[in-house]
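1. The following block contains a protein sequence and its predicted model.
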Amino acid sequence: MFCYQCEQTAQGKGCVGPVGVCGKNEDLAALQDLLIFGLKGIAAYAYHARELGAHDPEVDAFMHEALFTTLTNVDFDLDHHLQMVLKAGEMNLKIMELLDKAHTEKFGNPVPTKVYTGIKKGPAILVTGHDLLDLYELLKQTEGTGINVYTHGEMLPAHAYPELKKFPHLVGNYGTAWQNQKKEFEEFPGVILATTNCVLIPKDSYKDRMFTCGVAHLPGVKHIANRDFSEVIKKALELPPAEEKEGGYITTGFHHTAVLSLADTIIEGVKSGKIKHFFLIGGCDGAKTTRNYYNEIADKVPKDSIILTLACGKYRFIHKDFGEIEGTGIPRLLDIGQCNNSYSAVKIALALAEAFKVGVNDLPLSLILSWFEQKAVAILLSLLYLGVKNIRIGPTAPAFLTPNLLAILNEKFGLKLITTPDEDLKAILG
């Protein structure tokens, strides 16, 4: 590739030639990467909203403008790149709010719900991904067939929506986070349907009983068009029925409407000293052993603190019993939902700040996030746009961020990498 700014073949680190900025300024290249990854996350939320009949012209227009700025020889201004990154955070906040509204208008406000984690006897379909509309259509088409439908991964919060809860054959949640799919799908005694991202190339052992729909596609796997799940249903009925396998229960559904209905109790708990701190521990999971940090810090959070969690990172600890805040009846662990429910976390934080008449950064609230994919970047940009400071992120920084850019984000926002659970808790709690 030829870089028209360098006037030479683009081979240097960070130089992306005719599709971006000149590699002589790695910080500009890093900001462009940050912007592009954020835009991918925004696009995912916008896609889900559009499937439910909602869209925002302002968000669409921004995406066009932002992508245009990443073309060759368009924008070499570092400050303007940073402004565009924060603008992406603002647009992501708008689209997350729109998606939340679209979800609740279609499926109702989520309510705290205990979800079975075992297997019931009978034909079975497992649904993974994020698209609640796909699950809804499948549930309608499987009524009266004798098929039991299970959720996997980010689909867990579906059990909390009233319009999805009403289907008695939505019987439980099987498995954990995306990185465990190959083992969990191989062991699942039925058909698997992948609806969106966070899907892995399947093993041959279960490829013939796996299907995709929507934006998800896999080589050698049948793709379902127009939400006609007749082939999925046919395959599920052809397979040997699942045998009973005992499981436990996990609780989900702490949407902002559910949490804020407890606002008076929470406020009184803080004022009385029964609730000392709030921790948001969640985000995108992965397989590296360094991610054990998140379950370890959750275990070590003081018993007078509430843990908010969301996205697939919660599977590090959601199966554990954290009990309640003494004397309040409030569970110490509150699962807000999918990464698609991230707006609820923002809403809860802003509502608490308003209730206590302080800024968000003055709340006894600490954000400890795990980074992996593009929606996580978009959410982080929204938090930075809101001026939220002292966020801890890990287990490592995104590879495209330069040391200088990390230093800028640390100086402006206090963004920092996680260290160890003990060190971080000591710094947070003083």
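-> Alright, I've got the coordinates.

2. use CA for all of it now, contacts and neighbours both
-> Will do.

3. excluding its backbone neighbours, what's nearest the spatially most central residue of the chain?
-> A centroid search over the chain (C-alpha atoms, centre = their mean) returns C339, at 2.1 Å, as the residue closest to the centre. Using C-alpha to C-alpha, 6 or more residues apart in numbering and skipping residues adjacent in sequence, the residue nearest C339 is A311, 4.4 Å away.

4. Can you give me the neighbour number for that neighbour?
-> A total of 27 residues lie near A311 under the criterion other C-alpha atoms under 10 Å.

5. Second structure for comparison follows:
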Amino acid sequence: MSNIFCFQCQEVAGGKGCTIRGICGKTDKVANLQDLMIYTLKGIAILQEKGLEKGIRFSKANHFMLNGLFMTITNANFDDTVFVEKIKEAIILREEVKKELIDQGVTLGELCDAATFEVKSDSEIFAKADAIEVGVLATENEDVRSLRELIIYGLKGMAAYAEHALNLGKEDEEIYDFIVKALASTLNDALSVDDLVALTLETGKFGVDTMAMLDVANTGAYGNPEITEVNIGVRSNPAILISGHDLKDLEELLEQTKDTGVDVYTHGEMLPAHYYPFFKKYSNFVGNYGNAWWKQNEEFESFNGPILFTTNCIIPPRESYADRVYTTGATGYPGFKYIKDREDGKAKDFSEIIAYAKKLPAPKEIEKGKIVGGFAHAQVFALADKVVEAVKSGAIKKFFVMAGCDGRMKSRNYYTEFAEKLPKDTVILTAGCAKYRYNKLNLGDISGIPRVLDAGQCNDSYSLAVIALKLKEVFELNDINELPIAYNIAWYEQKAVIVLLALLYLGVKNIHLGPTLPAFLSPNVAKVLVENFGIAGIGTVDEDLKMFLG
């Protein structure tokens, strides 16, 4: 018997699954508690589904569901004590939902273990987390297991994006209802493989809806991203480094640091915050420090000031900077200080991290220069005439969507080499931290259009889909796949999974996914994706360029 079984990310052990501890750094305890968290959410979802049949919704349960799913994303939360307390909350919430349904005359009937199990102590929680029925391998049929996990991982990504939108006051009952339905369905043994394939595509549909909702939330609060040069050098002031994806956290941090003498730099997926007009009013919003998440050990050490994680992308820290790291929201790591969530409509209190920053030296400069971004759909539409003319004249022969995630594997050097070897009449469309493999290369421009167009965070892959649909309309094509666009996408975690499912729902075919195909795809499920959607892996750069350029 292995201690755990987890295969949700790209870097799984042996390309098959982590069985002792996570490659990400999570312990067997945390891995199993995450499985129990999901199992308990499925039990709540089964009860919520019974409520939906009678038109009864549970707002508190919906919000809890988003956060509970988000906590289990790769590199989000490593703290077993947090998961124990969260599971206790989940069970209390489950019983509250059950009581409310009974009080409203809903017949519950026979319920499954996920909706009824009891634990009376922390030790019983750990024991339940180790139970076979809780984990991934509880589903014996390999294809059913593969599809159930594909759906769950899509839901995790969807929940992350929905929580960001919720923090900005946007939510959608239909999205909540679907998450409830999909979670409950993963415990329904009556569903066939065909049923689960259909549910997988429906997950993609609601992935599109969720990313569209977040796009409206972000642009409504902060304006449409615009072409922006972002400084990658440093100033001489003490500073805070903010990482992750949550723009509301950034807004509140900037508001509380203005006029304090403390600068704020972005890291990783927070880089695209610089593209929003709203944030440009803060004179202490200085620039971006460092690269993708996996280089944080060396870069956090040299930053000197405190670091704030608003979402996933944490890796086990070096002792030299561990006492300078703060987490908030769904994130956590043993020993890191935690900044509590908002209460009664008030902003989070960042006074502790600001006070600490003032005591520390300024960041050490690790590079100089600027990088350009801000090419979300509104900005590209503003350049539409220029782009269309470049395509019609042959100045732009092809677009390459190279969105997604970065990671530690040396095989990811493929994406740097691929970008360097692309012909000079091609343009890269990107979003997510995969861009750090090439966004600092001098790839030039085509008639003033940069050859790397960065739309933003991983959720802004939605912008790339919107751009493709607009080009389809402009060129009066019948099929999005007739466009001169190729998809060579890197993936790492579950937010990339929901982006992939969203693209499949929109009808995009022949997506190449690397550096390896997901371990959670069984041979038969992979075959369905290959035959129906043309999903493929990557080869060598030279082979793939020859294939893509035909």
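-> Noted; the coordinates are in hand. Worth saying up front: this structure is predicted, and the values here are computed from it rather than measured.

6. The residue nearest to C339 of structure 1 matches what in structure 2?
-> Residue mapping for A311 of structure 1 onto structure 2 gives G432, with TM-score structural alignment as the criterion.

7. Return the distance of its match relative to K410 of structure 2.
-> Taking C-alpha to C-alpha, to the nearest Å as the criterion, G432 of structure 2 is separated from K410 of structure 2 by 19 Å.

8. And A273 of structure 2, by the same measure?
-> Computed as C-alpha to C-alpha, the A273 of structure 2 to K410 of structure 2 distance reads 28 Å.

9. which SS class is the residue mapped onto N291 of structure 2 from structure 1?
-> With TM-score structural alignment as the criterion, the equivalent of N291 of structure 2 in structure 1 is T176. Following DSSP: H, G, I helix; E, B strand; the rest coil, T176 of structure 1 is assigned to coil.

10. How about T176 of structure 1, nearest residue that isn't a chain neighbour?
-> Distances taken as C-alpha to C-alpha, 6+ apart place G153 nearest to T176 of structure 1, at 5.3 Å, with adjacent residues excluded.

11. all strands of the stretch 101-250 of structure 1, in order?
-> 113-116, 124-128, 148-151, 170-173, 191-194, 210-213, 222-224, 249-252 (DSSP state E, counting those that start in this stretch).

12. can you check the stretch 351-500 of structure 2 too?
-> Taking DSSP E, counting those that start in this stretch as the criterion, the stretch 351-500 of structure 2 carries its strands at 370-373, 398-401, 426-430, 445-446, 449-450, 452-454, 485-490.

13. Quick one: the residues in structure 1 that the fifth one pairs up with.
-> Strand 449-450 of structure 2 falls opposite residues 330-331 of structure 1 when the two are matched by TM-score structural alignment.

14. now do the second one
-> For strand 398-401 of structure 2, the aligned range in structure 1 is residues 277-280, judged by TM-score structural alignment.

15. and G247 of structure 1, what does it touch?
-> For G247 of structure 1, the contacting residues are 116-119, taking C-alpha atoms under 8 Å, 6 or more residues apart in numbering as the criterion.

16. Which position in structure 2 pairs with Q8 of structure 1?
-> With the correspondence set by TM-score structural alignment, Q8 of structure 1 falls in a gap relative to structure 2.

17. Name the nearest residue to Q8 of structure 1, ignoring sequence neighbours.
-> Here the nearest residue to Q8 of structure 1 in space, its sequence neighbours aside, is F2; by C-alpha to C-alpha, 6+ apart that works out to 5.7 Å.

18. Burial check on the one you found, number of neighbours?
-> What F2 of structure 1 shows, counting by other C-alpha under 10 Å, is a neighbour count of 15.

19. do the same with Q8 of structure 1
-> Number of residues near Q8 of structure 1 (other C-alpha under 10 Å) recorded here: 11.

20. how far away is the aligned residue in structure 1 for S461 of structure 2 from L78 of structure 1?
-> For S461 of structure 2, the aligned residue in structure 1 is S342 (criterion: TM-score structural alignment). Using C-alpha to C-alpha, S342 of structure 1 is found at 29 Å from L78 of structure 1.

21. So those two - more neighbours on which side?
-> Neighbour comparison, S342 of structure 1 and L78: the larger count goes to S342, with 24 against 15 (by other C-alpha under 10 Å).

22. and for stretch 317-326 of structure 2, what are the contacting residues?
-> By C-alpha under 8 Å, 6+ apart, the residues outside stretch 317-326 of structure 2 that reach it are 297, 300-301, 304-309, 335-339, 353.

23. Can you check which part of structure 1 it sits on?
-> Residue span in structure 1 matched to stretch 317-326 of structure 2, by TM-score structural alignment: 202-211.

24. Now do the buried residues in the matching stretch.
-> For stretch 202-211 of structure 1, a neighbour-count test (16 or more other C-alpha atoms under 10 Å) marks 202, 206-207, 209-211 as buried.

25. tell me how far the ends of it are from each other?
-> Stretch 202-211 of structure 1 end-to-end distance (C-alpha to C-alpha) = 10 Å.

26. same thing with stretch 196-205 of structure 1?
-> Across stretch 196-205 of structure 1, first to last residue, C-alpha to C-alpha, it's 21 Å.

27. Repeat that for stretch 499-515 of structure 2.
-> Across its full length, stretch 499-515 of structure 2 reaches 16 Å between end residues, using C-alpha to C-alpha.

28. And for stretch 342-361 of structure 2?
-> The first and last residues of stretch 342-361 of structure 2 sit 29 Å apart, counting by C-alpha to C-alpha.

29. thinking again about what came up before, got a list of what the residue nearest to Q8 of structure 1 touches?
-> Taking C-alpha under 8 Å, 6+ apart as the definition, contacts of F2 of structure 1 comprise 8-10, 17-18.

30. Next: P238 of structure 2.
-> Contact partners of P238 of structure 2, counting by C-alpha under 8 Å, 6+ apart, are 261-263, 305, 357-363.

31. how about 10 Å then?
-> Taking C-alpha atoms under 10 Å, 6 or more residues apart in numbering as the contact definition, P238 of structure 2 lies against 260-264, 303-306, 354, 356-363.

32. which of these still touch in structure 1?
-> Counting by both residues aligned by TM-score structural alignment, their matches' C-alpha atoms under 10 Å, the contacts of P238 of structure 2 that remain in contact in structure 1 are 260-264, 304-306, 354, 356-363.

33. Buried ones among those?
-> Neighbour counting over the kept ones among the contacts of P238 of structure 2 (16+ other C-alpha under 10 Å) leaves 262-264, 304-306, 354, 357-358, 360, 362-363 as the buried ones.

34. Tell me which residue of structure 2 matches up with L386 of structure 1.
-> Aligned counterpart of L386 of structure 1 in structure 2: L506 (TM-score structural alignment).

35. show me what contacts that match?
-> Contacts for L506 of structure 2 (C-alpha under 10 Å, 6+ apart) come out as 201, 204-205, 208, 465, 469, 480, 500.
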